[in-house]
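Participant: after the sequence you'll find the predicted model.
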Amino acid sequence: MTDLTVSADLLRPTAAAPSVPNRDKIQETAKAFEATFISQMLKPMFDGLSTDGLFGGGQAEATWRSFMLDEMAKTTVASGGIGLSGPVMSEMLKMQEGRR
């Protein structure tokens, strides 16, 4: 699981362009942000579904649904996402470079 707060120290202004490891970390954080956003957008779609019935998962399905949504979101991001991580990464890089 990626912690979205990890790269907060990477956002301090610096004179030089970000190093490759920092850029990779920023990209990872931007993708984690997009996955979290997608997961939160998917959540209301599943709130009204009943887990009872012949093929329902019962209480276990309701309990583990948030994990399923997180994995669906991560898979969506890995497949190209919805285009949110690119602009987020650009803004993070601008903040790191100290310009607006």
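Facilitator: On my side now, so go ahead.
Participant: make it CA atoms for all contacts and neighbour counts henceforth
Facilitator: OK.
Participant: who's in contact with the nearest residue to M95 once chain neighbours are set aside?
Facilitator: Spatial nearest neighbour of M95, excluding adjacent residues (Cα to Cα, 6 or more residues apart in numbering): L11 at 5.7 Å. Going by Cα atoms under 8 Å, 6 or more residues apart in numbering, L11 touches M92, L93, M95, Q96, E97.
Participant: which single one of those residues is nearest to D24?
Facilitator: L93 (11.0 Å; Cα to Cα).
Participant: then this one, side by side with the first:
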Amino acid sequence: MMIDTTLGASAASTPKLGASAGSGGDRNADWQTLQKKAVEFEAVYLSEMLKPMFEGLKTDEQFGGGEGEDMWRSMQVQEYGSAIAKSGGVGLAAPVAKALLQAQEAREGSPR
């Protein structure tokens, strides 16, 4: 199994909560950004969990199949995951956002 290391690099370059310009930063906007990223994470997770459901589907040779349908199906599964996450998901986004905030606070040494 390959591990994607781009997430770690992306997290290291992400601005810290409250680190935006101005006096003290806009913590509410930063928290909303963190929650949005947590929902995006849940969407990716759900898409990966949905993939096996669609891998074994057979298509009618007369009207479908081939590389084009495989590509379309991949995008369809991504959108399903995104739609599920945006409509409340399975409850993964909130704990992810909380864990990200706690990790950042521990690294900074300043509680929210």
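Facilitator: Happy to help now that I have it. All of these numbers come straight from a predicted model, not from anything done at the bench.
Participant: just the TM-score for the two chains, thanks.
Facilitator: Here the TM-score for the pair of chains, by TM-score structural alignment, normalised by the length of structure 1, is 0.76; 95 aligned residues with a Cα RMSD of 3.0 Å.
Participant: structure 1: which residue goes with G56 of structure 2?
Facilitator: Using TM-score structural alignment, the equivalent of G56 of structure 2 in structure 1 is G48.
Participant: how near is that match to A62 of structure 1?
Facilitator: Distance of G48 of structure 1 to A62 of structure 1, computed by Cα to Cα, to the nearest Å: 11 Å.
Participant: with P44 of structure 1 instead?
Facilitator: 13 Å.
Participant: so for these two, which sits in the more crowded spot?
Facilitator: More neighbours surround A62 than the other of P44 of structure 1 and A62, with 16 against 10 (other Cα atoms under 10 Å).
Participant: helices along structure 1, start to end?
Facilitator: For structure 1, helices defined by DSSP state H occupy the ranges 20-47, 58-78, 85-97.
Participant: quick one, which of the ones you listed gets closest to T5 of structure 1.
Facilitator: helix 20-47 (8.3 Å).
Participant: now that closest one on structure 2. Mean distance?
Facilitator: Comparison of helix 20-47 of structure 1 with structure 2 after fitting gives an average deviation of 0.7 Å (mean Cα distance after the TM-score superposition for structure 1).
Participant: format the helices of structure 1 as TSV; extra columns: distance to T5 of structure 1.
Facilitator: Below are those laid out as TSV (distance: least, Cα to Cα, whole Å):
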stretch	distance to T5 of structure 1
helix 20-47	8
helix 58-78	18
helix 85-97	12
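Participant: out of those, the one nearest S7 of structure 1 is which?
Facilitator: helix 20-47 (6.4 Å).
Participant: mind listing what's buried in the closest one?
Facilitator: For helix 20-47 of structure 1, the neighbour count (16 or more other Cα atoms under 10 Å) marks 22-23, 25-36, 38-39, 42 as buried.
Participant: I appreciate the help and will end here.
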